[in-house]
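>>> With the sequence up front, the predicted model follows.
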Amino acid sequence: MTTLPPLDGLTAVLAAIRAGSFTAAADELGLTHGAVSRRIQSVERWLGTPLFERHARGVRATPAGQRFAREVEQALATISQSAEHWRPRRELETVRISVVPSFAKLWLLPRLRALQGAPAELRIELLVEHRLVNLEGREADLAIRYGAGVWPGLRTHLLMRETLFPVAAADIAQRLGPRASAERIAQEPLLHDSDTTQWRAWLQSCGQRYRPRARDRRFEDYDLVLAAAEAGLGIALLRAPLAVSALASGRLVPVSDHVIHNKASHWIVTRADEDRSSVLRLIERMSSESS
């Protein structure tokens, strides 16, 4: 160790070369100007040659100082690479979310990077499926569920309430106009997923009765309902704010100004005893994104 230069002086030398002055180097390192000067002088004494030329606006590395700095940088890079090789890697904490495909596509994926943090502070693993996972059996850390918010034995956090109104592709919307009556809308093919409750509720609020017909179309996922509406296959109920991006892009256009509240909402569901900081932090971020 006696053959090595003063190690704390090496960082001072490199900082001064980068910054072009001892004062700026002191600011970078959180030291005083005098401390930086003393550390650099100790390295110069060890080498037996000056590393800097002083001038009115700061300092400039001598040719020897430039060569020495390059060699020090290479040596420090080698040490850093060796440390990275041997040091145990710090893995990001993983939070597993169970979510249905439509919600993953329409809401979660566009926000995934923001939810993980920048730079990433946690890793979100998506379990995209229709079945209800067993949270108590630790199949997932949390789930996004759609309904009234009551799941016995689990803790629920309200994520998003919705409103409903009918939308269609631009050509159909132009034909119907922006304030088509419920009776006129009901004459068009109605698009829905496996649950017709929302169409029943919207029509009933307008004094109309829902009657299933062969020309109506059923799809397994809500994002397919929206895609069918964009393709001009009929009229869908837009669930806002879940699918408002389709309005912003002009892919879908409202055909009525009659809006109702959806009885079902989106909920974040966890085990009753969930206390992992990463899970709780993710719940906070998701709630913030939905507000």
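Yep, that arrived. Numbers count the residues shown, from 1 in each chain.

>>> Every contact and neighbour count from this point should use C-alpha atoms.
Fine.

>>> Tell me the buried residues in the helix or strand where residue 125 lies?
Residue 125 belongs to strand 122-128 when elements are defined using DSSP states H and E. Using 16 or more other C-alpha atoms under 10 Å as the test for burial, strand 122-128 gives 122, 123, 124, 126, 127.

>>> how about residue 66, secondary structure?
Following DSSP: H, G, I helix; E, B strand; the rest coil, the label given to residue 66 is helix.

>>> Summarise which helices and strands the strand holding residue 125 is packed against.
Packed against strand 122-128 by the contact rule (3 or more C-alpha pairs under 8 Å, 6 or more residues apart in numbering; DSSP states H and E) you find strand 93-99, helix 109-116.

>>> Looking at those, which one is packed in the most?
Burial of the helices and strands packed on strand 122-128 is given as mean neighbour count (mean count of other C-alpha atoms under 10 Å); strand 93-99 ranks first at a mean of 19.

>>> which residues in the protein form strands?
52-55, 58-61, 93-99, 122-128, 142-147, 154-160, 163-168, 191-192, 217-218, 236-240, 253-254, 260-261, 265-271 (DSSP state E).

>>> Indicate which one of the helices and strands packed on strand 122-128 is closest to residue 222.
Between residue 222 and the helices and strands packed on strand 122-128, the tightest spacing by C-alpha to C-alpha is seen for strand 93-99, at 13.0 Å.

>>> Comparison target, given below:
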Amino acid sequence: MQLPPLNALRAFEATARLMSLSKAGDELHVTHAAISHQIKHLETWLGRKLLQKSGRGVALTPAGAEYHLAVSGSLAAIAHATGNMRRDHNMRSITVGCIPSIASRWLVPALPSFRESDPDLDVRIVYARAEERFDDESLDVLITMGEDLSGGRESRLLFSRRNQPVASVHYLARRNWPIENVPFAMADLLHDESMDGWREWFRKAEIKPAAPIRGPIFQDFNILATAVIAGHGIALCPVEVFRREIERGDLVVLSDISTAQTQGYYLITSSSAKKPVRRFAEWFMKECQAVGLR
């Protein structure tokens, strides 16, 4: 690889861009004479004249203009790659926006594991609304419901949002109902934001409720989760998100009939995310895949 003297190359690029030996010297923190010497050195090495006098300044020769076009692009690419490398190395914190249902069940409990694997990187967790979209000026990672199909985004599926009826065994025991034969039409129903979810489930199950659908409506999904685990009734919950509760026996799945099968929870980053962000994303993906339903 035949490379010219790099200091001379920098002197030429700055002079050609600024059209001034003095300004190039100021930018590179050397004297006017040093810049002139470096350019002459480069011209000798190339065997071509690159600059010529023009009034009180300088101008590019045809060969100099052609060479500057190639040199400036190459140096800009090196500067860009170097900046990215330094930012990757110096990145000490990332900001993660996360909806509460995933934060409370998966992200926060697992954080000590990430701190052990990447102790020099701090994670700032902020509240994200379900309708919030990824904004790489304020977030490095967004964990939310639904993928982002806009350009420059990368969406990774964490969990299916497949909803199935779940309840506490204590609730079933109190009503003296077997897990395999729950009379849903007579059950105490718990609702997430509206009663539409249960209406859809009854349609799919071809079950007619004994009376108009009723029951408490919870705007916050975590409150609904607390209520169903406490034995207040039966809720439609994303069983993938509730893997741990189901594994522990806090909740039992009461039917194979489900809704919202095509929806999911996603981890979203910029497609040009830095290495620390990608390390976090890969770690959390593995955490979410570590526990499975039996």
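Sure, I can see it. The structure presented is a predicted model; accordingly, all values stated were derived computationally and were not measured.

>>> For the two chains, what TM-score is obtained?
Overlay of the two chains. TM-score (TM-score structural alignment, normalised by the length of structure 1): 0.58; 198 aligned residues with a C-alpha RMSD of 3.0 Å.

>>> Can you lay out the buried residues of strand 122-128 of structure 1 as CSV showing distance to residue 168 of structure 1?
Formatted as CSV, those follow (distance: C-alpha to C-alpha, whole Å):
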residue, distance to residue 168 of structure 1
122, 39
123, 37
124, 34
126, 31
127, 31
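
>>> quick one: which of these is nearest residue 9 of structure 1?
residue 122 (36.9 Å).

>>> Identify the residues contacting the nearest residue to residue 209 of structure 1 once chain neighbours are set aside.
Once flanking residues are discounted, residue 209 of structure 1 sits nearest to residue 203: 6.0 Å by C-alpha to C-alpha, 6 or more residues apart in numbering. The contact partners of residue 203 of structure 1, by C-alpha atoms under 8 Å, 6 or more residues apart in numbering, come to 182, 209, 210.

>>> Can you list which of these carry over to structure 2?
With both residues aligned by TM-score structural alignment, their matches' C-alpha atoms under 8 Å, the contacts of these that structure 2 also has are 209, 210.

>>> possible to save the contacts of residue 203 of structure 1 as a markdown table with distance to residue 255 of structure 1 and neighbour count?
Compiled in a markdown table, the contacts of residue 203 of structure 1 are given as follows (distance: C-alpha to C-alpha, whole Å; neighbours: other C-alpha atoms under 10 Å):
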| residue | distance to residue 255 of structure 1 | neighbour count |
| --- | --- | --- |
| 182 | 10 | 20 |
| 209 | 18 | 16 |
| 210 | 18 | 15 |
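
>>> From the opening residue of stretch 135-147 of structure 2 to its closing one, how far?
13 Å (C-alpha to C-alpha, to the nearest Å).

>>> do the same with stretch 213-227 of structure 1
20 Å.

>>> Kindly report the same for stretch 41-54 of structure 2.
Using C-alpha to C-alpha, the two ends of stretch 41-54 of structure 2 sit 20 Å apart.

>>> Structure 1: matching residues for that stretch?
Alignment note (TM-score structural alignment): stretch 41-54 of structure 2 is unmatched in structure 1.

>>> distance between that stretch and the chain's centre?
50 Å (C-alpha atoms, centre = their mean, to the nearest Å).

>>> related to what we said a few turns ago, quick one: closest of the strands of structure 1 to residue 38 of structure 1.
Nearest of the strands of structure 1 (C-alpha to C-alpha): strand 52-55, 13.1 Å.

>>> The closest one: which residues count as buried?
Buried-residue list, strand 52-55 of structure 1, by 16+ other C-alpha under 10 Å: residue 52.

>>> Kindly report the same for stretch 126-145 of structure 2.
Buried residues in stretch 126-145 of structure 2, counted by 16+ other C-alpha under 10 Å: 128, 133, 134, 136, 139, 140, 141, 142, 143, 144, 145.

>>> how about the helices in structure 2?
All helices of structure 2, identified by DSSP state H, fall at 6-18, 21-28, 32-46, 62-90, 100-102, 108-117, 169-175, 196-205, 221-229, 243-248, 275-289.
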